[in-house]
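# The amino acid sequence is not available; the structure is as follows:
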């Protein structure tokens, strides 16, 4: 078996730290010995399904210890994990199932009803015993006790995560086993994670940043303390009661943490065990930094910038947070970053260009999407005017990120904008096209619809819907219908009616979103 896979971490932890708590969630906990046993039982059962090698298995459930066991169980087979965030609606799940041909779904009692709404004829496994025709973890743990061993290659596909591509439909990014363990190694290194750390498992496990919580815990033989972030008070109780030392967050989590009256927040003394805070997935505002500094004065805060096509590009050293809070930092270990202008030349300091990522942590490409893959994954020839390619192999792949940035005189990078019009809100990337498509399908009375975003410090960007129709539709009615088809983070924050929408002068088939945005900002 390859040393470049997460499976080796589970086996090694069982040898070196069998009795140590691996995962805890509220009153439940499991040590490394029992974790390996249960992972093996699930992996053994999955292997007995006799699905073709590389078959995709989805996980569509709420957070639990069983969910982590399911993730590690799939990664202990030659199948491929497809995380399906519980925020997705059944029709969105159905799209992903069809797109990557999911053969089996692991779920819980709460989400089983949603799956039953979907036309899915594959295997279903539930954590709890629910129906005689559906296998459950409870039954597997009771009856599957045979030895299990596996062979995994580091270059094999391990995970397909879904985000929104240039066309507006979800595109799966393919991640190898080597990618997963490399990401655990590098994060554990630059965050200086330790064996006695308790890492907060607050982020959902739908994308690489969330999954990395699990893998870093395994890599360092640390403890993962799971938590479902719903209320700020419960989150702080989680940090205190679980004695958390490392807290991965997104900006939306940070703003939600401090959305309570000050007298309801704990004192800094109660949070003193936290020594590392991290954030990725959006901008961190000065208010967020001030709040973190007030309640976690001794914790080091790392701001990080990742990509859809590569695990991570940059991080900002904690010592630089107050010196250059708007910077996304410098390259992480084993990564080279370049800023190119339209002629392919390297930009001068403070000249804006496209960020090119070279080196480690690059994923394999988009699933069944050659056009999207070719737009982002480029030959190293793109850097021919920047680096010396003499004597080098020229089939190396780099990522043309679509992020427009600049670099200052000291080598720190600053994010400016995205090449496409993706909306980033609450840590998610949202395609205006998908929302517009749902409106077109479910509101035949709407003549024109434009979805765009405006800045909002609390959630980075808020979604705006402007539409035209013969008569105005009640906003509550629009929201009610959209909630049936879209995840909660995709619902517009503002809905505006206009008798007609402006068109782009050079293309009368396109709505002039920029004009609409400027009108809105002017009115505000």
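Looks like it arrived, so ask away. Keep in mind that this is a model prediction, so the values were computed, not measured. Residues are numbered from 1 along each chain as shown.
# Only C-alpha atoms from now on, for both contacts and neighbour counts.
Noted.
# host element of residue 178?
helix 177-190 (DSSP states H and E).
# Touching, residue 104 and residue 115? I think so.
No: contact between residue 104 and residue 115 fails when scored by CA atoms under 8 Å: they sit 11.3 Å apart.
# ok, structure two:
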């Protein structure tokens, strides 16, 4: 296991964390050693430094998981610029918003993607170039040892609740996030991490950083179907896979040869809770893998994780704070919530981001001083999520305040309804929504994917498991539920459709 060194550095120093001749990246082009990764970072940084940008200018990338896409987060930082990765699943209108909002001076993309943009999508002050113009060899650029607290990246949220907003991340944020995850996942130089999540997603980007911090190898993959992931695990010898619940559902439906599934050492989940049934299914399919349940938010990267030894006995828990994070449940009056008492999850410490880019109003609402009782000073992220810290020291998710339902005078968490629905085998996925009702205030509607012929069975089961005020009034069966660009269930779109 790596040393948990709390001293942050500039994120572009990551290539030096691995042995020069060990493999850092394994992709369609072959294997890239840490020495070759350093050359690629230095060459791309040298090219960027020669483009006449001012320090702190923004450089956007809109790419699939090419070798350049994996290198640019470090190269842009080394050149003293700010990286703005754009999810390749986004379309021209969202890309145009991100370019305009970030004030990007450069967009690096591919001709096929650039051809989808229309006049005016690329702002006047932004140049558009093809990725083939950025060299990955032949140049040297050491960079400097500047301020580790300087802005290094702006990550835009998926925009499921409106236009995407940019979260400002410093070198400190990114470096300590890499150190923390590499430590609690116990990554070693022998590990190979299959990176299937978007690199524009904090969870996906950290897979690069935490893997390289551990001196291990990343195998980036753009996949179309679950069978592509199975083949990639076999081809790359992957030991580690990160996902979100909808991805696990798809992967469990795929055909996994036992010898390939048995090779996995580590599965990590964020972006939604794992149901007990999903935990059991993953355990059965990947018997040798440790399963890590994690909770995070882009504004502070990652807040908690549940140790694999606890997931079978505490499947409802979010776990405890990750290294460098101070996490607490806070009452409405600002005091610490007592054990078992609901409170807002507040995250303090050096992983807290610098706010929202050019959005002081929303920054002031989400980034506020840490509670008086907190050990960490400075700004904290007030998440808007309601949690309970148990007497066992484990946090448990209750729900988001803006998603809580109120039916017949009772406040109800959608997560509790969804967990009950998914406890059986009638549905694969479910989202609970409160819709206006003249009699109840809100009626509970569940949008779900599964076999509609099993609805009578589901209703009968829930009548024995939920009180009357928590019984769904209607079920809306779909072949599949919509997802946002990061692969998460698009709850905002589902809620908007159901309540329209």
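Cool, got the structure. Nothing here was measured: the structure is a model prediction, and the numbers come from that model.
# distance between the helix holding residue 178 of structure 1 and the chain's centre?
16 Å (CA atoms, centre = their mean, to the nearest Å).
# Ok, stretch 324-342 of structure 1 next?
On CA atoms, centre = their mean, the centre of stretch 324-342 of structure 1 falls 20 Å from that of its chain.
# what about the strands in the stretch 351-500 of structure 2?
Along the stretch 351-500 of structure 2, counting by DSSP state E, counting those that start in this stretch, strands occupy 367-369, 379-389, 395-400, 405-407, 410-412, 427-437, 441-450, 474-478.
# export those strands to a markdown table and tack on distance to residue 32 of structure 2 and mean neighbour count?
Below are those laid out as a markdown table (distance: least, CA to CA, whole Å; neighbours: other CA atoms under 10 Å):
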| stretch | distance to residue 32 of structure 2 | mean neighbour count |
| --- | --- | --- |
| strand 367-369 | 40 | 19 |
| strand 379-389 | 38 | 22 |
| strand 395-400 | 40 | 21 |
| strand 405-407 | 51 | 21 |
| strand 410-412 | 51 | 15 |
| strand 427-437 | 39 | 21 |
| strand 441-450 | 41 | 21 |
| strand 474-478 | 43 | 15 |
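# Kindly state which of those is positioned closest to residue 35 of structure 2.
With CA to CA as the measure, strand 379-389 is the member of these nearest residue 35 of structure 2 (37.6 Å).
# Mean deviation, the closest one versus structure 1?
Relative to the matching residues in structure 1, strand 379-389 of structure 2 has an average distance of 1.2 Å after the fit, by mean CA distance after the TM-score superposition for structure 1.
# tell me, that strand lands on which residues of structure 1?
The aligned range for strand 379-389 of structure 2 in structure 1 is 397-407, by TM-score structural alignment.
# Next: stretch 287-299 of structure 2.
Mapping stretch 287-299 of structure 2 onto structure 1 (TM-score structural alignment) gives residues 297-309.
# Beyond whichever helix or strand residue 259 of structure 2 is part of, next helix or strand please.
Assigned by DSSP H and E, residue 259 of structure 2 falls within helix 258-261. Beyond helix 258-261 of structure 2 on the C-terminal side, the first helix or strand identified by DSSP H and E is strand 266-269.
# Could you report the distance from residue 49 of structure 2 to residue 376 of structure 2?
Counting by CA to CA, to the nearest Å, the gap from residue 49 of structure 2 to residue 376 of structure 2 is 37 Å.
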